[in-house]
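Colleague: below is the sequence, then the predicted model.
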Amino acid sequence: MFLEKRSGNEWIVCEEKVEKEKLGYWETLFTLGNGYLGSRGALEERIEHSGTYLAGIYDNERIVNSPNPICLDIWVEGSKLDIDQVLEHKRALDMRRGLLLRHTVFKQNKRRFDYRSKRFFSPVNRHLGGILATFKSLDKDVEVVVRSKIEGKGKKDLFGRPLNQYFITEVGEKGGLLYLVANTSELGIELCFATSLEILDGDKPVGTLSFSFDSETSVAEVRFIAKKGKSYRINKLISVFTSKDTKSVKRVCLGALGNRKPSSLLRSHQDAWKRKWNNFDIEVKGDKDVQRSIRFCLYHLLIAAPPKRIDTSIAPNTLTGDTYQGHIFWDTEIYMLPFFIYSWPSKAKDLILYRYKRLGNARLAAKERRYAGSLWPWESAQDGREATPDWWVNFDGSKMKVWTKEREHHISGDLVYAIALYYQFTKDEKFILEQGAEIVFETARFWASRVTRNAKSKKYEIRDVIGPNEFQKKVDNNFYTNFLAGWVLKYAHTLFHFIKQKHPSKFEAIVEKIGLSDREPKRWKEISERLKLNISSSGLIEEFDEYFKRKDVVIKERNESGMPLWPAGVRLEDVGKTQLVKQADVVLGLCLFSNEFSLQAKKINFEYYEPRTIHKSSLSIPTYALIAIEIGEIEKAYRYLQLLANSDLSNLFGNTSRGIHGASLGGTWQVVVRGFGGVKSKEEKLSINPSLPRAWQKLKFRFWWHGHNFEIAISKEKVSVFLRTKTKDVRLPIEIYNHTYYIKSGETLTIER
């Protein structure tokens, strides 16, 4: 079946037929966006699973699923063309151009109708989007009505309860433009959606535009006679604004559509995507399937990044769904942020500043729990207060009590890790002095107040926590939590003395602002050196106190995808009594702090915990892949990457219909660039130590380090690095295959293995 000229297959995700049970799955995959909004890829005539999410627009601590402006129905002689009447159908997400393409042939009463469309939301003017379609009656002249709607009906949550997130205040038409205005229920944020509609025979408008309204929907329609075999163009442009963008919401929203030419809007959109891919693409030679999957992950990371002026971050489902209510988790700092640090440092800084702007509420949270410093929320939304719900849905569909906000405190270390990685790659001292250090010091204060000193062992302990392995609801001395806390305290101590020595005036301003004395860093260092870690003489790490006394259950079976099957005889309510691990925990600690552990320690812990890890989270697989690379298990890491990069494309976790897995997107990038590409920062030097899978002939990508842009090409035989910088006479040390070389600006350095 013909689908209009498109990019090559390694740029395309394609739906070959309509399957009602998979509508939600395809809507997630086909989400379009530009960081300002995410529009799920619903069929124009079917929006049951639809979602329109605007970055940073929350109500009652939940991201708002806003009115939907993409609805477009075609009626032929009184009957609507619908998916029950499809003769042929194909849709494709063209990632290279940021387009959702469609070609459907409907058959109704033995007559055939050809419908094609291109849908997009502009990265140039983020408030605008469009559907550019064609319609052709293949068998006879017919009367056609094209109906364009802005649908304002409210949505329901996971439990089927109405969300009541907004109420419609106005529907109407002005100057031939359709509009709908709503206000969010709690905060009163005004939302406005406007659309234009035109039907063209060549360049000549046909039909007459009319309008109708009810309390929740605005409708524009054009009625005309479609001649057999003639193609008619249908252009629908979309404008979206909120009261966070402008005071005159409706006026500006309608004005944005004035005299817009669909062709020029589409052209600028495609040009912008071309520029994006020049900067962010990863090329893999010899593996077309993984190549496409990597680009799918990059595409969704790019459309998730909020504009600088919008004070928000990226949720686990990005802007493709609201399963986690649009809340911000540690997924951002540990799994997604590294992509932005390497590839888009200014955006990485914006995402960290989302946290900094909410430092005041983190301080209040610590104070309420009788801790010092700042306690960061497990789930954050509008203002950074704790937004974690009390109840959630378990794997088997049952309701479960949620304890994470009381006990899963490692989030307060995850943020500091992200700050340290950002500084390591950018050397952005201005950020550290003006924002970063304050977060680090206040978080160190929290950990110093969170520990308990064991008088008998004279060790410091952290009790009553939940680690990344959330099967365990309350444990003492979780390794990941303790090691991370100790590292934060040590890092804060080092940073304190660095600023004191190198930036004395800034140092005085910081310590005066937060009331920091010289005694506190001394205690931080002392605690960091005496935190309890359960590490045996062989290097095997016990996940938490008495973990090894739990029932030892080893995973023995895997499904056709290679994912672990739940062990027979283990009930979900009893899993906490076993050594089964929900997601990487000890192994995550080894991964983040790789330089702190020997190769032997990584091997022994990987081999112990891998057959006990059930991977019931998208956060788990990238960690195991990265450690597998470090211990030389390259082909095992490659199999993990195949699972990871395709996790949403293959519906690996069975819930892609509810939204994309952001951690899988960022995790895929990390495995490719930091893992197989081997790009890391090591003792003030850029280090490149690649290990390519057998199937790959070449790997090519770009990244930033210390303000300089590098382009790297890796093959089995050699590494070539090109340094692109505006600064002349730059000469930088670079470690390749564990040997140090120097590279100059504008120079390509090639080193054979």
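Modeller: Ah, there it is. Just so it is clear, the structure is predicted and the values come from calculations on it, not from any experiment.
Colleague: please count neighbours and contacts with C-alpha atoms only from this point.
Modeller: Fine.
Colleague: who's in contact with residue 191?
Modeller: In this structure, residue 191 makes contact with 181-184, 240-243, 249, judged by C-alpha atoms under 8 Å, 6 or more residues apart in numbering.
Colleague: buried only: go through the residues you listed for me.
Modeller: 181-184, 240-242, 249 (16 or more other C-alpha atoms under 10 Å).
Colleague: now, those residues that are in strands?
Modeller: 181-184, 240-242 (DSSP state E).
Colleague: same list, these, but as CSV with distance to residue 27 please.
Modeller: What follows is those, written out as CSV (distance: C-alpha to C-alpha, whole Å):
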residue, distance to residue 27
181, 25
182, 24
183, 26
184, 24
240, 20
241, 23
242, 24
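Colleague: against that first model, consider the following:
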Amino acid sequence: MNQDYIVPDNWSIIEQGFDVERVKSSESLFSIGNGAMGQRANFEESYSAETFQGSYIAGVYYPDKTKVGWWKNGYPEYFAKVLNAPNWIGIDIEINGEKFDLNACSEVKNFRRELNMKEGWYNRSFNAVLQNGTEVVVNVTRFLSLTADELGVIKYEITPLNKAAKIIFSPYVDAGVKNEDANWEEKFWEPMDVQHSGNEAFVVARTFKTHFSAATYMHNSIQLNGSDLKVAAQDVAAGKDKVQFSYVVEAGQGETASLIKFGGYTVSLNHDENNLISAAKQVITDAKAKGYDALLDEQKAAWASIWEMADITIDADVKAQQGIRFNIFQLNQTYLGKDPRLNIGPKGFTGEKYGGSTYWDTEAYCIPFYMATKDQQVARNLLTYRYNHLEKAIENAQKLGFTNGAALYPMVTMNGEECHNEWEITFEEIHRNGAIAFAIYNFYRFTGDYSYIPEKGLEVLIGISRFWQQRATYSTNRNKYVILGVTGPNEYENNVNNNFYTNYIAKWCIDYTLEQIAKVEEKYPADHSRIMAKTNLDAAELAKWKKVAD
């Protein structure tokens, strides 16, 4: 790791010592995810110094209108970005009448964070002396379940050291959130419903414009020295977008008061929007039946299974070992391959940068990793993601004047539409089409499974090859076809003519597509007939392609 305050360790990311200047950085580094949702390493309790609150739901986004002073044909109307989702982790705390806030404490010592990558949990522990003189030991463990991916779990423990303490835990769920990065300072969530019963609370909110609905939920239980007190909240505060419970615990000196909080999201991507609360109640019921310890054991077992296939060992260099495992851990936190509607945001669930969108990096760099470390269906789901966006890729090309089913896949997308708002990328970095075609070839090369090509992949290849044939122009001076005005993959130079990488991948795409058309015709004649009819592809057009490629 190149953050010099991170302690070298083979299996964990560790920070020792509390420094307000490092809080936001550590919130990113210690983030957790399970492919369906993610959470920055924000403190559960109130924190009055600088922080960047971030909770994220995979596949839920907002089209933030592009803010530019000029417009061109085909320029994206919005930049899709992952939303800061409603806050499920929040726990306000009061100790002997004083609000607990690390930034306001008289002293914080023995502060330690650990992101245990081997077992998939995040822990924070420290001693704090409040301004009222009460000294406490705090130990907090958090994880997002891999086996129940709508469930997050927090165990928050407080032990008073020098005197007895009246501790008030006030956990909440809150949909009144905003993004740190928003072009127009808009709010993205509209509260729809608030319910609570016993120790459970639910806030249903819907995104403006995209109309994703999510029920943010919590269930709380209070323990003293490990025994469940089976208490209800002494106070409930419910507003239009927030529910907060309060529990009072009288802890003697050396006794440990604990709050176990189950929380997370049920989303309209996966449930009928009228049944989100009932779906959340089922998640809670299942979690309560297992209990904290069993859920943590399940988490450890799930990560052990991942590492069995994915681990890379580096001897005699702890920092390198830590770094490679951190990368593997982040890829698995971000995408587990369960849902072909989802993809891999460049920053995972660590923050808002890059909008959580899909880039061509998926095909160029990520698919090989997933092919090598997971069942091949995971990589196939990533290919299917692009097949499902083929019509949008054709629309993207049409906006730029291309015809006849030519497809230009977006540089940045959430739903297949282009939403990158820098012209030299949007219009010129067209080599991304080649990465998507190469991934189809790469999948067959690695797995030996050809079935994707006649079923879906050939249609994608045809759309891409049509784009390349139309994008090339004939130069009478050179007596050959050229591709002018591009930005290469290094992004250092714009408006370049005949970038080698772009030209080579364009020729390769056409040649490979022609080979696959012939192979499918020979070995999968029914699929060939279906695809030719669907795409209106004929021999005359194929001859044009070959002329350009040759």
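Modeller: The structure has been received and is ready for your questions. Values in this document were obtained by computation on a predicted structure and should not be read as measured data.
Colleague: where does stretch 667-676 of the first structure end up in the second structure?
Modeller: On the second structure, no counterpart of stretch 667-676 of the first structure exists by TM-score structural alignment.
Colleague: kindly report the same for stretch 512-525 of the first structure.
Modeller: Under TM-score structural alignment, the match for stretch 512-525 of the first structure in the second structure covers residues 533-546.
Colleague: what comes up buried for that stretch?
Modeller: By neighbour count on 16+ other C-alpha under 10 Å, the buried set for stretch 533-546 of the second structure is 542, 545.
Colleague: so after the lengthiest helix in the first structure, what's the next helix or strand?
Modeller: Using DSSP state H, we find that the single longest helix of the first structure is helix 479-502. Scanning forward in sequence from helix 479-502 of the first structure, with DSSP states H and E defining helices and strands, the next element found is helix 504-514.
Colleague: list the contacts of the nearest residue to residue 109 of the second structure once chain neighbours are set aside.
Modeller: Counting by C-alpha to C-alpha, 6 or more residues apart in numbering, the nearest residue to residue 109 of the second structure once its immediate chain neighbours are dropped is residue 127, at 5.2 Å. With contact set as C-alpha under 8 Å, 6+ apart, residue 127 of the second structure has these partners: 108-111, 135-138.
Colleague: same thing but at 6 Å, please
Modeller: 108-110, 136-137 (C-alpha atoms under 6 Å, 6 or more residues apart in numbering).
Colleague: where along the second structure do the helices fall?
Modeller: Counting by DSSP H, the second structure forms helices over residues 23-29, 276-310, 318-334, 361, 367-373, 376-388, 390-399, 423-426, 432-447, 452, 458-471, 500-523, 525-535, 539-549, given from the N-terminal end onward.
Colleague: need the winner for burial among the ones you listed.
Modeller: By mean neighbour count, with neighbours taken as mean count of other C-alpha atoms under 10 Å, helix 458-471 ranks first of those at a mean of 24.
Colleague: that helix maps to which residues in the first structure?
Modeller: Against the first structure, helix 458-471 of the second structure falls on residues 437-450 (TM-score structural alignment).
Colleague: repeat for stretch 109-128 of the second structure
Modeller: Residues 87-106 of the first structure are the counterpart of stretch 109-128 of the second structure, counting by TM-score structural alignment.
Colleague: check the mean deviation of stretch 514-523 of the second structure from the first structure.
Modeller: Its aligned residues in the first structure lie a mean 1.9 Å from stretch 514-523 of the second structure after superposition (mean C-alpha distance after the TM-score superposition for the first structure).
Colleague: in the first structure, what residues pair with that stretch?
Modeller: Residues 493-502 of the first structure are where stretch 514-523 of the second structure aligns, with TM-score structural alignment as the criterion.
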